[in-house]
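Colleague: predicted model and sequence follow; I will ask about them next.
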Amino acid sequence: MTKTDKFYLMNDSTIHTPFMSSREKQFISSYNGFTVLKLPYKKEGDDQDSRSFSMLLFLPNESDGFHDLIRRIVSTPNFVQEHVPHRRVHVVRFMVPKFKISFNFDASDVLKQLGLKSIFGSLSADLGGICLESSIVEPLFVSNILHKAAVEVDEEGTTAVATTVIFGRGSCYTPPVDFVADHPFIFVVREDTTGAILFFGHVVNPSI
């Protein structure tokens, strides 16, 4: 049910971008100034892993409420954990834009600032144990550590690392709500049992 509609940018201009919709019930809860959508990830095949994962979209009620919501999330302990929807509800208007984010950076300097320095020097590193002694030609050390993360949300679900989410069904009844993500929002990918946050990002322009 994808169709193009307006997305309101932070500079008060608009773009047209593909939005996905659904008539299924969704995990949604409304709070003071914002609404949260939870998309549970599907386990692949016969995966017996006890862990479960979900993506949360934190949508400010007002288009200019983005920065205030981010401040609340990062400055309030357990904010994410305390605002996870637990019941599926009927949705009147449901619109989530397609988006794909990829980010990478050289983590070497960050790790050095945290105190991890010896592995980067040819004189200080002692990594020879990972090779057969006969194959060591010169001292082994780490030159760079690169970090890359990618999150994609489309009609098939959301992909973060190699896991896929599905929109679920339910039987509990609560008053129907709207979830129209047509302005900047925050997303979180978390492990549900421990509450550990694996990805934290925001979408201010889904067309980029």
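Modeller: Now that the structure is in, tell me what you want to look at.
Colleague: when you work out contacts or count neighbours from here on, use the C-alpha atoms and nothing else.
Modeller: Will do.
Colleague: can you pull out the helices in the protein?
Modeller: 66-75, 108-113 (DSSP state H).
Colleague: who's in contact with the nearest residue to residue 183 once chain neighbours are set aside?
Modeller: Nearest residue to residue 183 in three dimensions, chain neighbours excluded: residue 8, at 4.9 Å (Cα to Cα, 6 or more residues apart in numbering). Counting by Cα atoms under 8 Å, 6 or more residues apart in numbering, residue 8 touches 14, 15, 63, 182, 183, 184.
Colleague: distance check, the nearest residue to residue 172 once chain neighbours are set aside against residue 179.
Modeller: The shortest distance from residue 172 to any non-neighbouring residue, by Cα to Cα, 6+ apart, is to residue 88 (6.7 Å). Taking Cα to Cα, to the nearest Å as the measure, residue 88 falls 13 Å from residue 179.
Colleague: equivalent analysis for residue 198, please.
Modeller: Residue 198 is 24 Å from residue 179, by Cα to Cα.
Colleague: and here is the other one:
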Amino acid sequence: MTTGKSADTTSPVTPPSPWEVARLARSSNAFAADLWSQIREAQGNLAVSPVSITLALAMTWGGAKGDTANEMKRVLHFEGTPDEVMDSAGRLLQSWNTSSDVTLLRVANRLFGSRSYTFEKPYLEKTQATFGAPLEAVDFDVEVEATRKSINAWIARQTEDRIQELLPERSLRPGLTKLVLVNAIYFKATWAKPFSEELTAPEPFFVTPTVKKDVPLMRRKGDYRFAEVDGVKVLEILYKDGDMAMMFVLPDAVGGLEAVERNLTSAQWDGWFAALMNETVNVVLPRFEVNPEASLELGEALGAMGMRRAFNPEEADFTGMANPPNPNERLHISKVIHKAFVKLDEQGTEAAAATAVVMVARTGLARPKVPKEFRADHPFLFFLRENSSGMILFMGRVSEPAS
């Protein structure tokens, strides 16, 4: 078996060009919109990190071949060859890991591979070089439960304990699981202009048009970018360094979020963001925390999006990752597991996410006189966005802030 041991970070490299970053953002955002259309029927608060899922699947795609690779490329909307995408994505995440002190953005990748299984050396070298993802040899044969706990502990460390138990019990199959590819992302930043806690007070939030609950609503009057378009109000709140922003999309109708989500596309939210103008805005926004107990299993959604062969033991081709002589020992994806955490308050935002891909062998300007109003007292969407590229790092729905 070939293994690698090193730190999760790599030597500083030249960041990707604006053109490369824009290409990655287009791919990730288009994938995010497609994925949201598959998972949006889940009830209650919901959050995902499209970037985390994209990076985990990009590492997996790097070991795919033939029709399996082609399907994954289409679903992920990748532009370019695997080497081009992996190189630019790897350099982007390394540039994030050297971000400023006022905004903490950290991304870590790791491969956990079975000690009793042989992986292709070129694949391991490529994922190590581009994603800073070493292969850690583990026991999936006898000590599978201890290994699951160890992987979960690594994820918790990378996300400041915000992502717990990403891999649930019995998610790994003794003797059949051969590889788990993991991405973890952590973000923490303060607002450029924080809210005053003294102004936060409990007020009604309409969970539905007929059901309301008192929740802490923050308030602030200030200069923001704001738009009213397509039956929604859009608000951008910058973080301190100006590189990142949280975008809020609030339907005009109290019960209008379902219709907004049903028609959501990456082109539509690009239009929303392009419509933003400098305004004086009275902002009323709830404190909220999206912290699901259970992980999302994305296999069915990805299959519905067109990524079917990767999950099919008879058709999957990951021979670039591992190519055992016995076809019954070849890999396919068993599960894609994801969990995201987002907390927003008067000071700023903390967000974390992790994604695991489990591989098994076959048998196993001019200011208005009257301020604009942005009163988020009913369900809304949020998008944590990198400003220069427009890439969505986190997105989600708040339907009940107090839950």
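Modeller: Yep, it's here. This structure is a prediction, so every number in the text was calculated from the model and none was measured.
Colleague: tm score of chain vs chain?
Modeller: The pair, once superposed, lands on a TM-score of 0.69 when counted by TM-score structural alignment, normalised by the length of the first structure; 178 aligned residues with a Cα RMSD of 3.2 Å.
Colleague: still on that earlier bit, who's more crowded, residue 198 and residue 179 of the first structure?
Modeller: More crowded of residue 198 of the first structure and residue 179, by other Cα atoms under 10 Å: residue 179, with 22 against 12.
Colleague: ok, that one touching residue 89?
Modeller: No: at 11.0 Å, residue 179 of the first structure does not count as touching residue 89 under the criterion of Cα atoms under 8 Å.
Colleague: spit out the residues that contact those two alike.
Modeller: Counting by Cα under 8 Å, 6+ apart, nothing touches both residue 179 of the first structure and residue 89.
Colleague: of the helices of the first structure, which is nearest residue 150 of the first structure?
Modeller: Nearest of the helices of the first structure to residue 150 of the first structure, taken as Cα to Cα: helix 108-113 at 19.6 Å.
Colleague: what does that closest one rub up against?
Modeller: So helix 108-113 of the first structure is contacted by 117, 144, 145, 146 (Cα under 8 Å, 6+ apart).
Colleague: tell me the gap between that helix and the middle of its chain.
Modeller: 24 Å (Cα atoms, centre = their mean, to the nearest Å).
Colleague: the first structure: which residue goes with residue 288 of the second structure?
Modeller: Taking TM-score structural alignment, the alignment pairs residue 288 of the second structure with residue 99 from the first structure.
Colleague: what's the closest non-adjacent residue to that match?
Modeller: Nearest to residue 99 of the first structure is residue 206, by Cα to Cα, 6+ apart, at 4.9 Å.
Colleague: tell me the counterpart of the one you found in the second structure.
Modeller: If you follow residue 206 of the first structure across to the second structure using TM-score structural alignment, you land on residue 401.
Colleague: and its match, how many neighbours does it have?
Modeller: 24.
Colleague: just checking, it touches residue 288?
Modeller: Yes: at 4.7 Å, residue 401 of the second structure counts as touching residue 288 under the criterion of Cα under 8 Å.
Colleague: circling back to that earlier point, need the max-distance pair from the contacts of residue 8 of the first structure.
Modeller: Farthest pair in the contacts of residue 8 of the first structure (Cα to Cα) is 15 and 63. Separation: 14.1 Å.
Colleague: any idea how far residue 39 of the second structure lies from residue 48 of the second structure?
Modeller: According to Cα to Cα, residue 39 of the second structure stands 10 Å off from residue 48 of the second structure.
Colleague: please read the previous query as pertaining to residue 66 of the second structure.
Modeller: 29 Å.
Colleague: just want to know which of the two has more residues nearby.
Modeller: Neighbour totals were compared for residue 66 of the second structure and residue 48, and residue 48 leads with 28 against 11 (other Cα under 10 Å).
Colleague: so that one makes contact with residue 355?
Modeller: No: Residue 48 of the second structure lies out of contact with residue 355 (Cα under 8 Å); the separation is 9.8 Å.
Colleague: what residues do the two have in common as contacts?
Modeller: Counting by Cα under 8 Å, 6+ apart, the common neighbours of residue 48 of the second structure and residue 355 are 338, 339.
Colleague: could you pull out the strands for the first structure?
Modeller: Ranges of strands within the first structure are 3-8, 14-20, 26-31, 34-42, 53-60, 88-89, 91-97, 99-106, 146-154, 157-160, 163-165, 177-180, 185-191, 197-203, based on DSSP state E.
Colleague: residue range for the helix or strand hosting residue 33 of the second structure in the first structure?
Modeller: Using DSSP states H and E, residue 33 of the second structure sits within helix 18-39. Aligned by TM-score structural alignment, helix 18-39 of the second structure falls on no residue of the first structure.
Colleague: show me what the helix or strand that that helix is followed by is packed against.
Modeller: Where DSSP H and E defines the elements, the next helix or strand beyond helix 18-39 of the second structure is strand 46-48. Using 3 or more Cα pairs under 8 Å, 6 or more residues apart in numbering; DSSP states H and E, the elements in contact with strand 46-48 of the second structure are strand 331-344, strand 392-398.
Colleague: reformat the ones you listed as CSV; add distance to residue 274 of the second structure.
Modeller: Formatted as CSV, these follow (distance: least, Cα to Cα, whole Å):
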stretch, distance to residue 274 of the second structure
strand 331-344, 24
strand 392-398, 15
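Colleague: of all those strands, which lies closest to residue 88 of the second structure?
Modeller: When those are compared by Cα to Cα, strand 392-398 sits nearest residue 88 of the second structure, at 16.4 Å.
Colleague: post-alignment, the closest one versus the first structure, mean distance?
Modeller: Its matched residues in the first structure lie on average 2.0 Å from strand 392-398 of the second structure after superposition (mean Cα distance after the TM-score superposition for the first structure).
Colleague: now find how far off-centre that strand is within its chain.
Modeller: Relative to its parent chain, strand 392-398 of the second structure has a centroid offset of 8 Å by Cα atoms, centre = their mean.
Colleague: report the angle between it and helix 18-39.
Modeller: Interaxial angle, strand 392-398 of the second structure versus helix 18-39 (axes from the mean of the first three to the mean of the last three Cα atoms, to 10 degrees): 30 degrees.
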